[in-house]
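# structure of the sequence below:
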Amino acid sequence: MATSLTARTLFISDLHLGTRDCQAALLSRLLRRVRPERLYLVGDVIDLIAMHRRASLPAEQQRLVGRLLRLAKGGCEIIYIPGNHDAALRQLCGIRMHRVRIERRAIHETADGRRLLVSHGDEFDTHVRLAPWLMALGDGMHQFVLSLNRWCNKARSLLGLPYWSLAAAVKGRIGAAQRYVEQFEQAAIHQAAREGLDGYVGGHIHKAGFRAQDGVLYCNDGDWVEHCTALIERPDGSLALIDWEGQVIEAEPSMPRACPEGALAGA
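From the prediction side, this is the model:
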C-alpha cells in the first residue's frame, strides 16, 4: 500500500480539464497520497478555450473534480488562480465559496517565513502581448506534439510501461523553447524582487523547475498534460517537485545567505 505524503501546501497547475491530454488519472493517484492543508490551483485548471470548441469532461476527469471538492469539504483550503485558458473565471476573483476562493494572484507565506508571489504566469508571456500570431503558431505545433504524446503513451500502457512525456522530450531539444523558458523565469524573478518578496511560484509554460538568483527563488510546478508534476511545501517550509507517485524529483536549491554587515572586519 502506498504511504501518504505529508504536505503543508500543494501547488498544481495546467490540468487542462476538458481536453484529451489531461492526465486526470495520474493526478488522482497523487491526491490519494498527499493530504495538503492548503492547495493552490495555479491556472489553466479548466481549459475553457478547448471546451468552447468541444465541450467534454470524461469520467476520469469528473472523478478528479469530485476528489478536489472532497478535499475542500475535508478541511483543505483551496485557492484557485485562473490562467489564460480559464481567464473567464477572473471575473469571479474575490469570491469565496466554503473553503474555495478565487484570486487573481496570491502571496503565500511558507512555514519558514518566506513570502512567495503565486500567479499563473501568462502576464510574463511577451509573445501573448507582442505577437499573438506567433503564439497561435506555437500552440498549433504544441497540440500536434501532444497528440503524438497520447499515442506514444497508449502504446507504452499496452506494453505495461509507465507514463513518459514525449512532448517534454521534444521541447527540451528545441533551442527557441529553452530561450523562452529562460526569459520567462527572468521576468518572474524580477517581478518578485520588485515586490520585495522571497520568490515566485507559477505554471503556464509547462516546464517544472527551480531557479535561484539574487536571493529570489523561482519555482514552476509544471503541468498535468506533459510532465505531471506538482510543487510541495513540507511542514518545515522546504519545497520540492514531486511526480504523480509522490516521489521527489527535485529539491529546491540552497540559497546563498547574505553576509552580515561587518562580518569580514575581523577576517
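
# C-alpha only now, for contacts and for neighbours.
Will do.

# show me where this protein has its strands.
For the chain, applying DSSP state E gives strands covering 5-12, 34-41, 77-80, 96-97, 100-102, 106-109, 115-118, 199-202, 209-213, 216-220, 229-233, 239-243, 248-251.

# kindly provide the distance from the closest residue to Ile242 other than its chain neighbours to Leu217.
Sequence neighbours aside, Val248 is the residue nearest to Ile242 in space, at 4.3 Å (criterion: Cα to Cα, 6 or more residues apart in numbering). Taking Cα to Cα, to the nearest Å as the measure, Val248 falls 18 Å from Leu217.

# between those two, who's got more neighbours?
Under the criterion of other Cα atoms under 10 Å, the comparison of Val248 against Leu217 puts Leu217 first, with 23 against 16.

# to what extent is Leu15 buried, counted in neighbours?
26.

# check contacts around it.
With contact taken as Cα atoms under 8 Å, 6 or more residues apart in numbering, Leu15 is in contact with Cys22, Gln23, Ala24, Asp44, Val45, Ile46, Asp223, Trp224, Val225.

# is it possible to export those to JSON lines including distance to Ile12?
Shown next, in JSON lines, are the contacts of Leu15 (distance: Cα to Cα, whole Å):
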{"residue": "Cys22", "distance to Ile12": "13"}
{"residue": "Gln23", "distance to Ile12": "12"}
{"residue": "Ala24", "distance to Ile12": "12"}
{"residue": "Asp44", "distance to Ile12": "10"}
{"residue": "Val45", "distance to Ile12": "9"}
{"residue": "Ile46", "distance to Ile12": "13"}
{"residue": "Asp223", "distance to Ile12": "7"}
{"residue": "Trp224", "distance to Ile12": "8"}
{"residue": "Val225", "distance to Ile12": "12"}
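
# tell me the one of those nearest Arg99?
Ranking those by separation from Arg99, with Cα to Cα as the measure, puts Val45 on top at 17.4 Å.

# surely the closest one touches Ile79?
No - the pair formed by Val45 and Ile79 falls short of the contact definition of Cα atoms under 8 Å, at 11.8 Å.

# which one's more surrounded, those two?
More neighbours sit around Val45 than around the other of Val45 and Ile79, counting by other Cα under 10 Å; the figures are 24 against 21.

# how distant is the longest helix along the chain from the center of its chain?
Identified as the longest helix of the chain according to DSSP state H is helix 132-158. Offset of helix 132-158 from its chain centre (Cα atoms, centre = their mean, to the nearest Å): 19 Å.

# packing partners of it?
Of the remaining helices and strands, those touching helix 132-158 by 3 or more Cα pairs under 8 Å, 6 or more residues apart in numbering; DSSP states H and E are helix 126-130, helix 166-171.

# Proceed likewise with the subsequent sequence, for comparison:
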Amino acid sequence: MSSEPTQRHFRAIFLSDIHLGTRGCQADMLLDFLKYHDAETIYLVGDIVDGWRLRRMWYWPQAHNDVVQKLMRKGRKGARIVYTPGNHDEFLRDFLGTHFGGIEVVEEIIHETADGRRYLVIHGDRFDVVVRHARWLAFLGDWAYVTALNLNTGLNILRRRLGLTYWSLSAWAKLKVKNAVNFIGKFEETLAGEAERQGVDGVICGHIHHAADHTEFGTHYINTGDWVESCTAVAEHHDGTFEIIRWADRAERVRVLETGEPRRAQAAA
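A predicted model of the protein is given here:
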C-alpha cells in the first residue's frame, strides 16, 4: 500500500443509520472512511444518533464524539451538511428548518445531481407501518436487533483472532428470514412510489440497514445502508453517477487506498 493513500472527493456523500450512542455503532470504521472521503455536500439521512438507546442507557465513548467533531470540521471547511432525522433521532424533528453547528435540519430534501436529475432524500421511517402504527412492536424489534448485534460483536472478536474479515450475523439472518425479505421489498416499492408521486427521478433513503441501488420498481431506488452491520455509504460522482461504497470489505478498502478507484456500482438510471 502506498505511504500516502488517495483522498477521494465526491459531489455528494449520503450516510445513514450510524446509531451513535450504541455499542453496535462502527465508529472507528466510519472515522476511517471519513478520513479518506470528502464531498461538497454530506447528507445525514437519519438515525445518526440513537435517542432510543441513549434514553435507556447512556453510552458515548470518545470515538462517537470524534465522529461528530469530524463531520462538523468538514462543515467548517466548506462542505454543506444536511440532516434528515429518522425514528431513532426523531427528537430533532422539533428543530426542522434550523441550523446548528453549520448543519441544516430538514424533514426531507430534493437533491439535484450533476446531470440534472432530482432525488428525494428522506430517512424512510414515515413509510414503515410498524414504526407508524405499532411503536411498541418497533421498540421490541429494536431490542431483538441489539441482542443480535451483541452476538455479532462476540463472533467478530473471534473472527479477528482467527485472521478472518468482518461478517454480520444479524445481516445474514435478516436476509434469510422470509418475512424480512418481504418487508425490504415492500419498503423499497413504497419509497419508489413516493418518489414517483413527488415527480422526481429517484429516492435516496436509509432506515432498513440494507444498501441497494436499482430500478426494480420503475424509479431509481438507492438505500445508503448503515454503519452498524454493513458499513456502507452512497456517493455521487462529479458526472452524476452513484456508487455504493462498502467500507467493511477489506479488499474494497485496500483498492480505494491504493488507487482511489473502487468497484463501480450501478450507474444512475
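
# would CSV of the strands of structure 1 with distance to Ser147 of structure 1 be doable?
Converted to CSV, the strands of structure 1 look like this (distance: least, Cα to Cα, whole Å):
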stretch, distance to Ser147 of structure 1
strand 5-12, 22
strand 34-41, 25
strand 77-80, 28
strand 96-97, 36
strand 100-102, 31
strand 106-109, 34
strand 115-118, 30
strand 199-202, 25
strand 209-213, 24
strand 216-220, 24
strand 229-233, 20
strand 239-243, 22
strand 248-251, 25
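
# for whatever residue of structure 1 lines up with Asp125 of structure 2, give its distance to Leu10 of structure 1.
With TM-score structural alignment as the criterion, the equivalent of Asp125 of structure 2 in structure 1 is Asp122. Shown here: Asp122 of structure 1 relative to Leu10 of structure 1, a distance of 20 Å by Cα to Cα.

# quick one, which of those two is more surrounded?
Per other Cα under 10 Å, whichever of Asp122 of structure 1 and Leu10 has more neighbours is Leu10, with 25 against 19.

# and the more buried one, what does it touch?
For Leu10 of structure 1, the contacting residues are Pro36, Arg38, Leu39, Tyr40, Ala230, Leu231, Ile232, Glu233, by Cα under 8 Å, 6+ apart.

# which of those residues are conserved in structure 2?
Among these, the ones whose aligned partners also touch in structure 2 (both residues aligned by TM-score structural alignment, their matches' Cα atoms under 8 Å) are Pro36, Arg38, Leu39, Tyr40, Ala230, Leu231, Ile232, Glu233.

# neighbour-wise, which of the residues you listed leads?
Counting neighbours by other Cα under 10 Å, Leu231 leads these with 29 neighbours.

# ok, that one touching Ile242?
Yes - because the distance of 6.3 Å satisfies Cα under 8 Å, Leu231 of structure 1 is recorded as touching Ile242.

# what do these two both touch?
Going by Cα under 8 Å, 6+ apart, no residue sits against Leu231 of structure 1 while also sitting against Ile242.

# show me what Gln178 of structure 1 aligns to in structure 2.
Gln178 of structure 1 is assigned Val181 in structure 2 as its aligned equivalent, the criterion being TM-score structural alignment.

# how about the nearest residue to its match, chain neighbours excluded?
Sequence neighbours aside, Leu175 is the residue nearest to Val181 of structure 2 in space, at 5.7 Å (criterion: Cα to Cα, 6+ apart).

# any idea how far Ile184 of structure 2 is from the one you found?
Going from Leu175 of structure 2 to Ile184 of structure 2 by Cα to Cα gives 9 Å.

# the match of Gln178 of structure 1: neighbour count?
13.

# against Ala173 of structure 2, how distant is it?
Summarising the geometry, the distance separating Val181 of structure 2 from Ala173 of structure 2, computed by Cα to Cα, is 10 Å.

# hmm, Arg159 of structure 2 is touching Ser168, no?
No - contact status for Arg159 of structure 2 versus Ser168: not in contact, 11.0 Å apart, counting by Cα under 8 Å.

# which residue of those two possesses the greater neighbour count?
Neighbour tally, Arg159 of structure 2 and Ser168, criterion other Cα under 10 Å: the higher count belongs to Ser168, 19 against 14.

# you'd agree the more buried one is up against Cys231?
No - because the distance of 10.4 Å does not satisfy Cα under 8 Å, Ser168 of structure 2 is recorded as not touching Cys231.

# show me the contacts for Asp221 of structure 1.
11-13, 201-203, 207-209, 229-231, 241.

# mapped onto structure 2, which of those hold?
Mapped onto structure 2 and checked by both residues aligned by TM-score structural alignment, their matches' Cα under 8 Å, the contacts of Asp221 of structure 1 keep the contacts 11-13, 201-203, 207-209, 229-231, 241.

# let's have those residues in JSON lines, adding distance to Ala187 of structure 1.
Conversion of the kept ones among the contacts of Asp221 of structure 1 to JSON lines gives the following (distance: Cα to Cα, whole Å):
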{"residue": "Phe11", "distance to Ala187 of structure 1": "20"}
{"residue": "Ile12", "distance to Ala187 of structure 1": "21"}
{"residue": "Ser13", "distance to Ala187 of structure 1": "19"}
{"residue": "Val201", "distance to Ala187 of structure 1": "12"}
{"residue": "Gly202", "distance to Ala187 of structure 1": "12"}
{"residue": "Gly203", "distance to Ala187 of structure 1": "13"}
{"residue": "Lys207", "distance to Ala187 of structure 1": "15"}
{"residue": "Ala208", "distance to Ala187 of structure 1": "16"}
{"residue": "Gly209", "distance to Ala187 of structure 1": "15"}
{"residue": "Thr229", "distance to Ala187 of structure 1": "22"}
{"residue": "Ala230", "distance to Ala187 of structure 1": "21"}
{"residue": "Leu231", "distance to Ala187 of structure 1": "20"}
{"residue": "Leu241", "distance to Ala187 of structure 1": "21"}
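
# drop anything exposed from these.
11-13, 201-203, 207-209, 229-231, 241 (16 or more other Cα atoms under 10 Å).

# what range in structure 1 matches stretch 52-70 of structure 2?
Mapped onto structure 1 with TM-score structural alignment as the criterion, stretch 52-70 of structure 2 occupies residues 49-67.
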